[in-house]
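Trainee: Please find the sequence and the predicted model below.
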Amino acid sequence: MHRTPCSAMLRNRCNRAKGPRGIITLLAPFILTLGFAGTVSAQQPASPELPRQLAWTAYNLGTTGYNQSVAIGAMLRDRYNITLRVIPGQNDVSRLLPLVSNRVQFSANGVATYFAQEGVYQFADPQWGPQALQLLMTSNGLSNQAVAVAADTGVTSFAELRGRRVPFVRAAPALNISMEAYLACGGLTWEDVERVDFPGYEAMWEGVINGDVDVAFGTTVSGPTRRLEASPRGIAWLPAPHDDEACWQGMHSVAPYFTRHMATRGPGISDEQPQEAGTYPYPALIAQSTQDEEMVYWMTRVIHENFDDFKDADPGAIGWQLERQVFDWVVPYHAGAVRYWREIGVWTDELDAHNQSLLERQRVLAEAWEEAESAGIRDRDEFSEHWQQLRAQRLEAAGFDPVWETWD
């Protein structure tokens, strides 16, 4: 199976015990260690290809991504007497830094995986660059990543947001790009709305409740959506109809990581009244391309084979079910994971062709980054501008859509 090699820069980075370019980041003080003691509750022996101690990063304490990781850790403890240390990260960088510096084997990350692969936004920094990250499997639950509007506005479509107050969360490209994608569903851009800046996710939703803005982006099962529903303003969800090709073409031109999905969980959403919009995997279990193939194979296998052990531990855990896997997303699968999915008969030649294309994209990005570094540009802003131009040129020359040719 073809493996995408790290560039020289990435290989050096992979081998260091510290973060990229020697950065040492202090992780969140709360580290959950699962499996201190106890007997193995099942007869299955521990796999010889998995160490007895594993670690991965996840979202903050209390998030569904963290809770799902804890549940998988409990399964590993009970089935195989394996300890999984789940390290919560406050932001995208703190989740990915331990991974690229080999402090953890895996990360239960979000859509920032794609930004890191592409070397954009916070990963366009000279200390980062495009990362050769690859998937094991993903959680695709019953919710959507969607846009809620205050019900008292009467707005029912994205086109009706023209001139409305729309939030922009500082230093949160995953939120802002997703909002921009949904605006594009209605033929709008940031120029067509009144942008209102907020310092964080919670503040954005409070802004809707307090009447400072009219909409917000988030997971349909996120806690703040319930607060908006209970407020005098009320909540409604804007649809992205799956048969509206213009809508989805606009969305994918901004954020190709969205997939069509009918949500059945969230305020005002149910099996009888699903919400038709988009989503993306959360969390996605990832590793570096250089991670041992056997370890990736066995981690993928034990999660899949023991799904029933943790499926009820968190409402979002249903997303790990085989039937809910998305094998043709925007980030490639690791060779070890491909080996397992092929072994059980779900990996097709079509999927493999798609995966090989994504691996080639990562190779082009790594070579472009090396070229950018060789230019010797020391000024950070000048380097970023040079990288943006070079990245777009090299991707287009290789037949790929750069998606972003510039960014702020």
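Mentor: It's in. Just so it is clear, the model here is predicted, and its values are computed rather than measured. Numbers count the residues shown, from 1 in each chain.
Trainee: C-alpha only now, for contacts and for neighbours.
Mentor: Noted.
Trainee: helix or strand right after the helix ranked longest in the chain?
Mentor: In the chain, assigned by DSSP state H, the helix with the most residues is helix 349-374. Next along the chain after helix 349-374, taking DSSP states H and E as the criterion, comes helix 380-397.
Trainee: buried ones in that next one?
Mentor: Using 16 or more other CA atoms under 10 Å as the test for burial, helix 380-397 gives 383, 384, 385, 387, 388, 390, 391, 392, 393, 394, 395.
Trainee: this is the other structure I want to compare:
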Amino acid sequence: MKLMFTKIALAISLLIIVSACGGESTTGGKQYVNIGTAGTGGAYYPIGIAMAEVLSQELDLNSSAEVTGGAADNVELVQAGEVELAISQSPVVYAGYNGNDPYEVEHKNISTLFNGLSKGVFHVVVSENSNISSMSDLKGKRVVLGPAGGGAINVVADILSVYDVSIDDLNATYVSYSEGVSMLNDNTADAVIIQSAAPASAITELAASSNNFRILAIEEDKLNSILSQFTYLNHIELPSEMYGTESGISTVYLTNMVIVSNSLDEEIVYNITKNLFDNLDKVKDSHPSAQGLTLESAADNVPIPLHPGAERYFKEKGILD
């Protein structure tokens, strides 16, 4: 499946300028370093805003967070030079770099800036009075899967396969998580699958206005199958107080990370990395899911090579040999 680029109207004029002048503005000579995130209902967007603010305030850069189709789309956008940094997911980045499904070609214009940003947690939200009690019940149902081009789609397919359900078995809709939650409230969707750092803002907004929803837990036998078949996933227990549910929710997560365009030179990327970690608290405070980000783990288990500028910084800090 060839992924489609997501173009947000608000960013079009900015991206044209970036393409036309090689990343520099026509006035003032400042370089644009724009950050691909996802829809506004997840964690990527507020984290991206905080990162852009750090870069704009601490460096002589014009930086902004751009709404995109999400993790899979962001690999395409960085590859094409439409954004310079982006938040994505480790397995998605690995697939893009190597040209594995859903990508048709290798994406070698991307590198790792840092790993361990946050955990992308798998949520399945249904109405309180729904007859859906397990993911096996999603066959034939109206299911929101998030923005088209999001990395969540491939993860959904992997997890549903354990339940003998495929994407083709769903009456799928591709809209933002916030829109999906509204559709659930309006009874125009039966379920919303949200892959986001927890707590997901779309769900916390729903919980603030209504308690008429449930989040499906993954049954223990299915969990064991998922973890054995898909080693990029890990188990997590969401506490009941996170969303006001009756009990904790057993589910899975993957690691989120930040990628960077190879078109940015080593010095710029070194300074970007340095200033983000010099202002780590601001990034961590942007969303609860980013609280686990540490300098010590930022270069661990990277799925593709580090950018030379990031590698230089981590070596300087003693994180790498």
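Mentor: Noted; the coordinates are in hand. All of these numbers come straight from a predicted model, not from anything done at the bench.
Trainee: so residue 264 of structure 1 sits right up against residue 220, yeah?
Mentor: No. Counting by CA atoms under 8 Å, residue 264 of structure 1 stays clear of residue 220, with 9.1 Å between them.
Trainee: These two: which is more packed in?
Mentor: residue 220 (26 against 21; other CA atoms under 10 Å).
Trainee: which stretches of structure 2 form strands?
Mentor: With strands called from DSSP state E, structure 2 shows them at 31-32, 35-36, 61-62, 65-66, 85-89, 110-127, 142-144, 171-173, 191-196, 213-215, 234-238, 249-261.
Trainee: got the buried residues of helix 380-397 of structure 1 as a markdown table, with distance to residue 179 of structure 1 columns?
Mentor: Listed next are the buried residues of helix 380-397 of structure 1 as a markdown table, based on distance: CA to CA, whole Å:
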| residue | distance to residue 179 of structure 1 |
| --- | --- |
| 383 | 27 |
| 384 | 24 |
| 385 | 24 |
| 387 | 25 |
| 388 | 22 |
| 390 | 27 |
| 391 | 24 |
| 392 | 23 |
| 393 | 26 |
| 394 | 28 |
| 395 | 25 |
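Trainee: hang on, the earlier thing: overlap in contacts, residue 264 and residue 220 of structure 1.
Mentor: Jointly contacting residue 264 of structure 1 and residue 220 under the rule CA atoms under 8 Å, 6 or more residues apart in numbering are residue 143.
Trainee: and the longest helix of structure 1, how far from the chain's centre?
Mentor: Averaging C-alpha positions (CA atoms, centre = their mean, to the nearest Å) puts helix 349-374 of structure 1 19 Å from its chain's average.
Trainee: Same question for stretch 199-207 of structure 2.
Mentor: 16 Å.
Trainee: ok, and what's touching that stretch?
Mentor: In contact with stretch 199-207 of structure 2 (CA under 8 Å, 6+ apart) are residues 41, 42, 43, 177, 178, 181, 194, 242, 243, 244, 288, 289.
Trainee: re earlier: output the contacting helices and strands for the longest helix of structure 1.
Mentor: Other elements packing on helix 349-374 of structure 1 under the criterion 3 or more CA pairs under 8 Å, 6 or more residues apart in numbering; DSSP states H and E are helix 112-118, helix 380-397.
Trainee: closest one to residue 305 of structure 1 among those helices?
Mentor: For those, proximity to residue 305 of structure 1 was assessed by CA to CA; helix 112-118 is nearest, at 25.0 Å.
Trainee: Please, where are all the helices along structure 2?
Mentor: Secondary structure of structure 2 (DSSP H): helices at 9-20, 44-58, 71-80, 90-98, 152-161, 177-185, 201-209, 220-229, 240-243, 266-278, 280-285, 308-316.
Trainee: Nearest to residue 131 of structure 2 among those helices would be which one?
Mentor: Evaluated with CA to CA, the helices of structure 2 place helix 177-185 nearest to residue 131 of structure 2, the distance being 13.8 Å.
Trainee: Could you dump the helices and strands packed on helix 349-374 of structure 1 into JSON lines and include distance to residue 154 of structure 1?
Mentor: Formatted as JSON lines, those follow (distance: least, CA to CA, whole Å):
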{"stretch": "helix 112-118", "distance to residue 154 of structure 1": "33"}
{"stretch": "helix 380-397", "distance to residue 154 of structure 1": "40"}
